[in-house]
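> Next come a sequence and a model predicted from it.
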Amino acid sequence: MHKEIDFQFKRPEDSPGYLLGQLTQLWQRNQKKVLDPLNLTSTQFVLLAALGWLSKKSDAVTQIDIANQSNSDRMMVSKVLRTLQEKKFISRREHPTDTRAKVIQLTEAGANVLQEALAAIERSDIDFFSSLGDKLPVFNQKMAYLIKQNKEE
């Protein structure tokens, strides 16, 4: 005889974690469809977007800056940046003041693919979340709140 498993939630649809997981998988599938033709993974796009955003404010963006901006693991960021460098989407040069750090910059090809990816991803997001209508701002606020409450410093 098997032990009865006791679930706190009566149905999977009552579990916020289950719902978030399902929604994330659907959203990631959408992202993949949009990014595959651009030869980018979702992670590569996130790091390029973080670099693009940070580059608007600084000429000396580092790997640590990108990891912090994207809320990503530093070792993973290092590996993905190497791949982006191999694709000629980014370049690395010596940091002017920190000998341990490299300055990461978008190349022209990287800026072009990022601009194309941003437009495609934004269209995809608008379509994906369109059924929320005027509830989208509240949905975004609640997601931002959960990120802030659960982010490890």
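Everything's here; your move. Residues are numbered from 1 along each chain as shown.
> C-alpha only now, for contacts and for neighbours.
Fine.
> what about residue 97, which SS state?
Three-state call for residue 97 (DSSP: H, G, I helix; E, B strand; the rest coil): coil.
> cool, residue 103 as well?
Three-state call for residue 103 (three-state DSSP): strand.
> one more structure, for comparison:
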Amino acid sequence: MTAPESRLPGPDRSPGFLLWRVTLAWQRAMRAALAPHDLTHVQFVLLTTTWWLTRSGEAPTQRQLAEQAGTDTMMTSQVVRKLAERGLLERADDPADARARRLQITAPGLELVAKALKDVEAADASFFDGVGSEFTDSLAKLSP
């Protein structure tokens, strides 16, 4: 049997392992920040991304939302449906494409985004305190 070999002295020097550990810790911080708002992290991302996209004046399609958020289109559809059931989003047929649905955030959705966004940004600021803008720049380079 051949023993495994690594170019690294241990997991604490592996960028992938460290990113995994940081991601898990950050996800815990996000769950805690979003719990008072009764939102999962993916619900928050899709709701907030809808708000960001509608600021340009046009209601995005579910596909556009999925592309911007980096989420699977089928999962996006399921989560959007749940958000619509809660009255946070409205889904309407796209007049230009019978298969597409246009999304609009509702007044209760805007109110929830306003509250949750403050808590998420505060949790982010606390979590990443002391890291510096170079870290964000590096993440932007790695983001697809």
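Structure received. Keep in mind that this is a model prediction, so the values were computed, not measured.
> And the TM-score, once the two are fitted together?
The TM-score (TM-score structural alignment, normalised by the length of the second structure) is 0.94; 144 aligned residues with a CA RMSD of 1.2 Å.
> In the second structure, what residue spans correspond to strands?
With DSSP state E as the criterion, the second structure has strands at 89-94, 97-105.
> For the ones you listed, give me TSV that also has mean neighbour count and distance to residue 141 of the second structure.
Converted to TSV, those look like this (neighbours: other CA atoms under 10 Å; distance: least, CA to CA, whole Å):
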stretch	mean neighbour count	distance to residue 141 of the second structure
strand 89-94	17	32
strand 97-105	17	29
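> Go through those and name the closest to residue 131 of the second structure.
Within the strands of the second structure, the stretch nearest residue 131 of the second structure is strand 97-105; the backing value is 33.5 Å (CA to CA).
> relative to strand 89-94, how tilted is that closest one?
Counting by axes from the mean of the first three to the mean of the last three CA atoms, to 10 degrees, strand 97-105 of the second structure points 150 degrees away from the direction of strand 89-94.
> Show me how far strand 97-105 of the second structure is from its chain's centre.
Centre-to-centre, strand 97-105 of the second structure and its host chain are 20 Å apart (CA atoms, centre = their mean, to the nearest Å).
> who does it touch, helix- and strand-wise?
Applying 3 or more CA pairs under 8 Å, 6 or more residues apart in numbering; DSSP states H and E, we find strand 97-105 of the second structure packed against helix 41-54, helix 62-69, strand 89-94.
> And the helices in the first structure, which stretches?
Listed in chain order, the helices found in the first structure under DSSP state H are 16-35, 42-55, 63-70, 74-86, 108-129, 136-150.
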